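J.: the amino acid sequence is not available; the structure is as follows:
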């Protein structure tokens, strides 16, 4: 499979690129800064320089030409403004989904957040983030022409992954290593039976591959 990842230089994305390349997929990561390209090549991925905040629909679709799957793992990041929560966490996800349909890419996996909700209340920056993520999730799930899975990890850590997770429609709050998020994404990309699902992810006791199969069969 050819898999294109938005936010290709992110901490989860770089882990995912290594995993997918090791599985002999053809991987490309979309980045804003050309100087990040070397890190992607080291991870086994092709670097595509494109700013999804300012890209046209045509430019975004061109980046997805020939792909079999798209993963949206971009984010405005800590310390960003409420405006960028909207332009990146919502707007770029919407653009990427529209571009996937335009390019004929059906499989779409989006990295969201535990608690994401377009109707979330509050005025803090994190509240804006949860609303933006929730709005993006709702849009891509409803988008005709996409087979979308939404993954909502709990509190991200840089602990070494265990390969053991709790993946379900509702998990409750908890931490999860970025290693295990990437491993779960790698399984989800290859598991179209999870299309249409919104899945929460925290550390648990079930091997990742089994957790993905269980989630699909429980739907």
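T.: Great, that's in hand. Note that the structure is predicted; figures quoted are calculated from it, not measured.
J.: C-alpha from now on. contacts and neighbour counts both.
T.: Will do.
J.: which residues of the protein fall in helices?
T.: Listed in chain order, the helices of the chain (DSSP state H) span 11-22, 37-43, 57-63, 82-84, 93-103, 125-142, 178-189, 208-218.
J.: what is the last one packed up against?
T.: Just to be clear, that refers to helix 208-218. strand 164-168, helix 178-189 (3 or more CA pairs under 8 Å, 6 or more residues apart in numbering; DSSP states H and E).
J.: now do stretch 157-174: distance to the chain's middle.
T.: 16 Å (CA atoms, centre = their mean, to the nearest Å).
J.: and for that stretch, what's in contact with it?
T.: 114, 154-155, 175-180, 183, 197-208, 211-212, 215 (CA atoms under 8 Å, 6 or more residues apart in numbering).
J.: gap between the two ends of that stretch?
T.: 10 Å (CA to CA, to the nearest Å).
J.: next one: stretch 179-197
T.: Across stretch 179-197, the terminal residues are separated by 22 Å (CA to CA).
J.: can you pull the buried residues of it?
T.: 179-189, 191-197 (16 or more other CA atoms under 10 Å).
J.: can you check stretch 196-209 too?
T.: 196-204, 206-209.
J.: can I get these in CSV including distance to residue 89?
T.: Converted to CSV, the buried residues of stretch 196-209 look like this (distance: CA to CA, whole Å):
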residue, distance to residue 89
196, 20
197, 19
198, 17
199, 18
200, 18
201, 19
202, 21
203, 24
204, 27
206, 30
207, 29
208, 26
209, 28
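J.: what is the nearest of those residues to residue 135?
T.: Taking CA to CA as the measure, residue 135 lies nearest residue 198 of the buried residues of stretch 196-209, at 13.1 Å.
J.: what residues are up against that closest one?
T.: 149-152, 169.
J.: go on, residue 129?
T.: Per CA under 8 Å, 6+ apart, neighbours of residue 129: 82, 85-86, 89, 116.
J.: and what of residue 140?
T.: So residue 140 contacts 93-94, 97, 146, 148 (CA under 8 Å, 6+ apart).
J.: again, only using 7 Å
T.: 94, 97, 148 (CA atoms under 7 Å, 6 or more residues apart in numbering).
J.: again, but for residue 107
T.: Here residue 107 is in contact with 68-70, 146-148 (criterion: CA under 7 Å, 6+ apart).
J.: could you dump the helices and strands packed on helix 208-218 to a markdown table with distance to residue 17?
T.: Below are the helices and strands packed on helix 208-218 laid out as a markdown table (distance: least, CA to CA, whole Å):
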| stretch | distance to residue 17 |
| --- | --- |
| strand 164-168 | 20 |
| helix 178-189 | 9 |
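J.: comparison target, given below:
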């Protein structure tokens, strides 16, 4: 399976690239900075320099040719402006979806966030702008009938060692999860039809990742 990951130098993306490569898949990591190509290659992925903020649908479509799935793991990042939450977290996600449709890539996995549905609709606080941007990107993806989408909404991210065990649900209480466990969830989502057209929260828990993902088929 050829999987193109937007935000390919992010912490979760690098972990996912390694897991995909180890599982025999063909990961491709999109990066803005050419200096990041080495890290993506070391993770077992093919690096491609492409900036979603300055690329056209045609540019991205060309890169996605032959892919089986895309993962949106990009983000403006901590300390970025409210404007970049819109241009990366919302518009970048929509651009990737437009390109996936144009390239005939049916599978789209979104790395979102818990709490997007509780964003303050009027606040100028940058984090609230971020949550609104993610909520808009998620809503846009859910409305695309030509894409088989999955929206993964992790809790507070940590750099803890992976446990391999999580809790999933449509609306969970706040919690945390190791980035390494999120990458395992993403791999399982890509490999399992149980996650097709599902949106779910995920935090650390007691259920093995693959069993948790398999249980998504019972979610409404």
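T.: Happy to help now that I have it. As the structure is a computational prediction, the values presented were derived from the model and not from experiment.
J.: can you give me the TM-score here?
T.: For this chain pair, the superposition-based TM-score is 0.97 by TM-score structural alignment, normalised by the length of structure 1; 219 aligned residues with a CA RMSD of 1.1 Å.
J.: follow-up on the earlier one: neighbour-wise, which of the contacts of residue 140 of structure 1 leads?
T.: residue 97 (32 neighbours; other CA atoms under 10 Å).
J.: state the distance from it to residue 155 of structure 1.
T.: 25 Å.
J.: re earlier: which one of the helices of structure 1 lies closest to residue 30 of structure 1?
T.: Checked against CA to CA, the stretch from the helices of structure 1 lying closest is helix 57-63, at 8.0 Å.
J.: picking that back up, ok, the contacts of residue 107 of structure 1 in structure 2, which still hold?
T.: Contacts from the contacts of residue 107 of structure 1 that recur in structure 2, judged by both residues aligned by TM-score structural alignment, their matches' CA atoms under 7 Å, are 68-70, 146-148.
J.: out of these, which is nearest to residue 52 of structure 1?
T.: Distances from residue 52 of structure 1 to these, taken by CA to CA, are shortest for residue 70, at 13.8 Å.
J.: what about that closest one, neighbour count?
T.: Counted with other CA under 10 Å, residue 70 of structure 1 comes out at 27.
J.: now residue 135 of structure 1
T.: 21.
J.: do you know how far it is from residue 145 of structure 1?
T.: 18 Å.
J.: for residue 21 of structure 1, same thing?
T.: With the distance defined as CA to CA, residue 21 of structure 1 ends up 26 Å from residue 145 of structure 1.
J.: do residue 179 of structure 1 as well
T.: Distance from residue 179 of structure 1 to residue 145 of structure 1, counting by CA to CA: 30 Å.
J.: give the aligned equivalent of residue 104 of structure 1 in structure 2.
T.: Taking TM-score structural alignment as the criterion, the aligned counterpart of residue 104 of structure 1 in structure 2 is residue 104.
J.: and the gap between that match and residue 139 of structure 2?
T.: Residue 104 of structure 2 is 21 Å from residue 139 of structure 2, by CA to CA.
J.: got it, and residue 162 of structure 2?
T.: 30 Å.
J.: please say which of the two ends up with more neighbours.
T.: residue 162 (17 against 12).
J.: for residue 137 of structure 1, what are its contacts?
T.: Listed by CA under 7 Å, 6+ apart, the contact partners of residue 137 of structure 1 are residue 150.
J.: residues touching the residue lying closest to residue 89 of structure 1 once chain neighbours are set aside, list them.
T.: Counting by CA to CA, 6 or more residues apart in numbering, residue 75 is the residue found nearest to residue 89 of structure 1 once chain neighbours are left out, at 5.3 Å. By CA under 7 Å, 6+ apart, the contact list for residue 75 of structure 1 reads 7, 88-89.
J.: reformat these as JSON lines; add distance to residue 40 of structure 1.
T.: Output for the contacts of residue 75 of structure 1, formatted as JSON lines (distance: CA to CA, whole Å):
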{"residue": "7", "distance to residue 40 of structure 1": "11"}
{"residue": "88", "distance to residue 40 of structure 1": "21"}
{"residue": "89", "distance to residue 40 of structure 1": "22"}
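J.: show me these that map onto strands.
T.: Among the contacts of residue 75 of structure 1, no member falls in strands (DSSP state E).
J.: would you write a ChimeraX line that selects the buried entries of those?
T.: Buried residues among these (16+ other CA under 10 Å), as a ChimeraX selection:
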select :7,88,89
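J.: which one in structure 1 is furthest away from the centre?
T.: residue 123 (25.1 Å; CA atoms, centre = their mean).
J.: just to revisit the earlier point, what is the neighbour count of the closest residue to the match of residue 104 of structure 1 other than its chain neighbours?
T.: Nearest residue to residue 104 of structure 2 in three dimensions, chain neighbours excluded: residue 65, at 7.8 Å (CA to CA, 6+ apart). Using other CA under 10 Å, the number of residues around residue 65 of structure 2 comes to 16.
J.: I'd say residue 65 of structure 2 and residue 103 touch.
T.: Yes. Residue 65 of structure 2 is in contact with residue 103 according to CA atoms under 7 Å; the separation is 5.6 Å.
J.: shared neighbours of these two, anything?
T.: Joint contacts of residue 65 of structure 2 and residue 103 (CA under 7 Å, 6+ apart) do not exist.
J.: and in structure 2, which of the contacts of residue 198 of structure 1 remain?
T.: Mapping those onto structure 2 (both residues aligned by TM-score structural alignment, their matches' CA atoms under 8 Å) leaves 149-152, 169 still in contact.
J.: could you single out the nearest of those residues to residue 25 of structure 1?
T.: So of those, ranked by how close each gets to residue 25 of structure 1 (CA to CA), first place is residue 149, at 19.2 Å.
J.: and that closest one, how far from residue 209 of structure 1?
T.: 15 Å.
J.: re earlier: adding distance to residue 29 of structure 1, write the helices of structure 1 out as TSV.
T.: Formatted as TSV, these follow (distance: least, CA to CA, whole Å):
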stretch	distance to residue 29 of structure 1
helix 11-22	8
helix 37-43	7
helix 57-63	10
helix 82-84	21
helix 93-103	13
helix 125-142	20
helix 178-189	14
helix 208-218	23
